[in-house]
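> pasting the structure only:
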């Protein structure tokens, strides 16, 4: 509170709702915002679906997993973010983006293996991979159009609404098939994000 901050008034007009949504005409920005929408949704799919999978397939108590298992997944995310801050000092963001998505795909595929140890390993690996996807999508998009950082930030934050729309899709699929097959939804989501690693920025506004 005592720190002196030199505030500088920007020359450009402040961001508005219209200026934010106008950026969606930029294909790169639109795809990356959808990437955030999908990412948040599939992260919630995992944090809610994994306890049910372990309970139904391996008899692990749901209350125990709720306390410890989600911590297991999010400890992997926390670890991945610490490692990411180090890795990004010598690896380019786009290259690291591809690496972390590949790790997420591997982890999700392991969850489909009908073995408790392999499934748990898949959960942890997925957490490591998921750790840096949100900040990478965010920073890569902002870096492509730094002069529109406010508008991009607004769109990205709005896109976390994916957490309300995608998990019910997983629930519907799981109800129609099985809990394990419900994980096809987050797998499809990470496949979409994998495609984003090959999309090049279009910097024109």
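Happy to help now that I have it. Keep in mind that this is a model prediction, so the values were computed, not measured. Residues are numbered from 1 along each chain as shown.
> Please count neighbours and contacts with C-alpha atoms only from this point.
Will do.
> Helices along the protein, start to end?
In the chain, the segments counted as helices under DSSP state H are 17-22, 27-58, 62-87, 93-111, 116-130, 133-144, 149-158, 162-176, 184-196.
> Highest mean neighbour count out of those?
The highest average neighbour count among the helices of the chain, using mean count of other Cα atoms under 10 Å, belongs to helix 116-130 at a mean of 23.
> What is it packed up against?
Helices and strands touching helix 116-130, by 3 or more Cα pairs under 8 Å, 6 or more residues apart in numbering; DSSP states H and E, are helix 27-58, helix 62-87, helix 93-111.
> Indicate which one of those helices is closest to residue 162.
Nearest to residue 162, of all the helices and strands packed on helix 116-130, is helix 27-58, at 4.3 Å by Cα to Cα.
> Could you check the angle that closest one makes with helix 116-130?
Counting by axes from the mean of the first three to the mean of the last three Cα atoms, to 10 degrees, helix 27-58 lies at 160 degrees to helix 116-130.
> name the helices or strands packed onto helix 27-58?
helix 62-87, helix 116-130, helix 133-144, helix 149-158, helix 162-176, helix 184-196.
> So residue 38 sits against residue 188, correct?
No: between residue 38 and residue 188 there is no contact under Cα atoms under 8 Å: 9.6 Å.
> Look up how far residue 82 lies from residue 145.
Residue 145 sits 26 Å away from residue 82 when distances are taken as Cα to Cα, to the nearest Å.
> Who are the contact partners of residue 166?
By Cα atoms under 8 Å, 6 or more residues apart in numbering, residue 166 lies in contact with 38, 41-42, 45.
> Repeat the analysis, applying 6 Å as the threshold.
By Cα atoms under 6 Å, 6 or more residues apart in numbering, residue 166 lies in contact with residue 41.
> In TSV: the helices of the chain, plus distance to residue 3.
TSV is the format used below for those (distance: least, Cα to Cα, whole Å):
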stretch	distance to residue 3
helix 17-22	32
helix 27-58	34
helix 62-87	26
helix 93-111	32
helix 116-130	35
helix 133-144	27
helix 149-158	24
helix 162-176	37
helix 184-196	40
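> Just tell me which of these ends up closest to residue 6.
helix 149-158 (19.2 Å).
> Next one for the comparison:
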């Protein structure tokens, strides 16, 4: 599905004059959505050890949290695109916020009845709302202001996404994981009710704002015929296909590492700390990614993107090797440092994969977004490895993923068109 900006001479898509203040307000609210996306995703890192302890799950069973959350990207994205095309982006945002709020509310009966399947269902509904929000809201960021500052606005919103991933573990550690070590099992079962009720209220307020207060510009959603106009399907571009695999393994590896952090830090030969204490270190992991994003952006003015991707993947490979082989503080800080080097990988792989696609760019972008489903499958592999061997050795799974990312930055990114 392609998004294009209406001609500013024919409508009010680009804010000018007295409308500028109104659209600045819209951008602020849209930016809050990016914060919420990051927050919800990182909160899963808290939810996984909580549910594992509450239901005495194996690591493989606990990774079903990621499977249900990220499978929504694969299942919901296409129908969400069709829905938004029919009703418009503004109503799509309202619908996405409403579904996300409903998903948060479902955590209340799930906690009351203590049924793991209900938690997973609530997560899928929540992720479905987030997916619809992303399909609806992303295009507006590029047009809410002067066209020459579109890249700056996108970077700003992404920074708030990283801020959400940094804050969420602290929030979850205080309101959720503290119950595991200080309360009986009955209280622990209801620990998620308050935080997810607060999230539901936040989504509900945002729904009202977009429904009644915020006015958004119109966006033309005409779809070009990619294959007939470019002469090639995106699938014929080898670097795009290899890039999709790169997105698949990167998202999967990042989610896997984040999901196992708390349990890994709780190992007696690593840090031996409680889940509540470990949650603070998860914030350091995601905070490193936020800082790394700014450092990486500066370095890209001097270093080619593919070379920086290779350098970062090598650093993560080395850090994971230390994580697997070492103990104590060395292993702990090695795994926490992975977040810093993760920072530039997703947008770099994404941009390299879309290079020189021409009118096939829209189709290629859809393929890459679908590859985010790697966050559903790679953690399952690491969970199985943790059950068969141990938590520390299980980091071999993301280590292999980063090897592939290094390959992509070294040679896989190079443009090559496979003739049909």
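Looks like it came in fine. Note that the structure is predicted; figures quoted are calculated from it, not measured.
> about what we covered before: now distance to residue 21 of the first structure too, for the helices and strands packed on helix 27-58 of the first structure, in a markdown table please.
As requested, these are exported to a markdown table (distance: least, Cα to Cα, whole Å):
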| stretch | distance to residue 21 of the first structure |
| --- | --- |
| helix 62-87 | 30 |
| helix 116-130 | 27 |
| helix 133-144 | 15 |
| helix 149-158 | 8 |
| helix 162-176 | 17 |
| helix 184-196 | 20 |
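> Out of those helices, flag the one nearest residue 99 of the first structure.
helix 116-130 (8.1 Å).
> Report the aligned residue range of the second structure for the closest one.
Helix 116-130 of the first structure corresponds to residues 328-342 in the second structure, going by TM-score structural alignment.
> List the contacts of the closest residue in space to residue 103 of the first structure that isn't next to it in sequence.
Spatial nearest neighbour of residue 103 of the first structure, excluding adjacent residues (Cα to Cα, 6 or more residues apart in numbering): residue 129 at 4.9 Å. Contacts here follow Cα under 6 Å, 6+ apart; on that basis residue 129 of the first structure touches 100, 103-104.
> ok, and those residues in the second structure?
Contacts conserved in the second structure for these, using both residues aligned by TM-score structural alignment, their matches' Cα atoms under 6 Å: residue 100.
> Which of the contacts of residue 129 of the first structure lies at the shortest distance from residue 135 of the first structure?
residue 100 (11.5 Å).
> on that earlier part again, wait, which of the contacts of residue 129 of the first structure is closest to residue 60 of the first structure?
Nearest to residue 60 of the first structure among these is residue 104, at 23.7 Å by Cα to Cα.
> mind checking what the closest one lines up with in the second structure?
With TM-score structural alignment as the criterion, residue 104 of the first structure matches residue 316.
> what's the answer for residue 31 of the first structure, then?
When the second structure is aligned by TM-score structural alignment, residue 31 of the first structure is paired with residue 242.
> From residue 188 of the first structure, how far off is the spatially most central residue of the first structure?
The centroid of the first structure falls nearest to residue 39 when counting by Cα atoms, centre = their mean (3.3 Å). According to Cα to Cα, residue 39 of the first structure and residue 188 of the first structure sit 11 Å apart.
> Give me the mean distance between the match of helix 116-130 of the first structure and the first structure.
The superposed stretch 328-342 of the second structure is, by mean Cα distance after the TM-score superposition for the first structure, a mean 1.8 Å from where its aligned residues fall in the first structure.
> Report the distance from that stretch to the chain centre.
Taking Cα atoms, centre = their mean, to the nearest Å, one finds the center of stretch 328-342 of the second structure at 20 Å from the center of the full chain.
> cool, stretch 126-145 of the first structure as well?
8 Å.
> Can you give me the first-to-last residue distance of it?
Termini of stretch 126-145 of the first structure sit 30 Å apart (Cα to Cα).
> ok so, going back, run through the residues that contact the match of residue 31 of the first structure.
No contacts exist for residue 242 of the second structure under Cα under 6 Å, 6+ apart.
> Please apply the same query to residue 65 of the first structure.
residue 51.
> if I line the two up, what does it land on in the second structure?
Using TM-score structural alignment, residue 65 of the first structure lines up with residue 278 in the second structure.
> One more: residue 40 of the first structure?
Checking TM-score structural alignment: residue 40 of the first structure goes with residue 251.
> From residue 267 of the second structure, how far out is its match?
For residue 251 of the second structure relative to residue 267 of the second structure (Cα to Cα), the value is 25 Å.
> By residue count, tell me the biggest helix in the second structure.
Per DSSP H, the second structure has its longest helix at helix 20-55.
> Give the buried residues for that one.
In terms of neighbour count (16 or more other Cα atoms under 10 Å), helix 20-55 of the second structure has its buried residues at 22-23, 26-27, 29-54.
> Now residue 137 of the first structure: closest residue in space, sequence neighbours ignored.
residue 32 (6.4 Å).
> Contact partners for residue 36 of the first structure?
Neighbours of residue 36 of the first structure in contact, by Cα under 6 Å, 6+ apart: residue 159.
> same thing but at 10 Å, please
Residues counted as contacts of residue 36 of the first structure (Cα atoms under 10 Å, 6 or more residues apart in numbering) are 42, 133-135, 137-138, 155-163, 193.
> Check residue 139 of the first structure too.
93, 146, 149, 152-153.
> and with 6 Å instead?
Contacts of residue 139 of the first structure by Cα under 6 Å, 6+ apart: none found.
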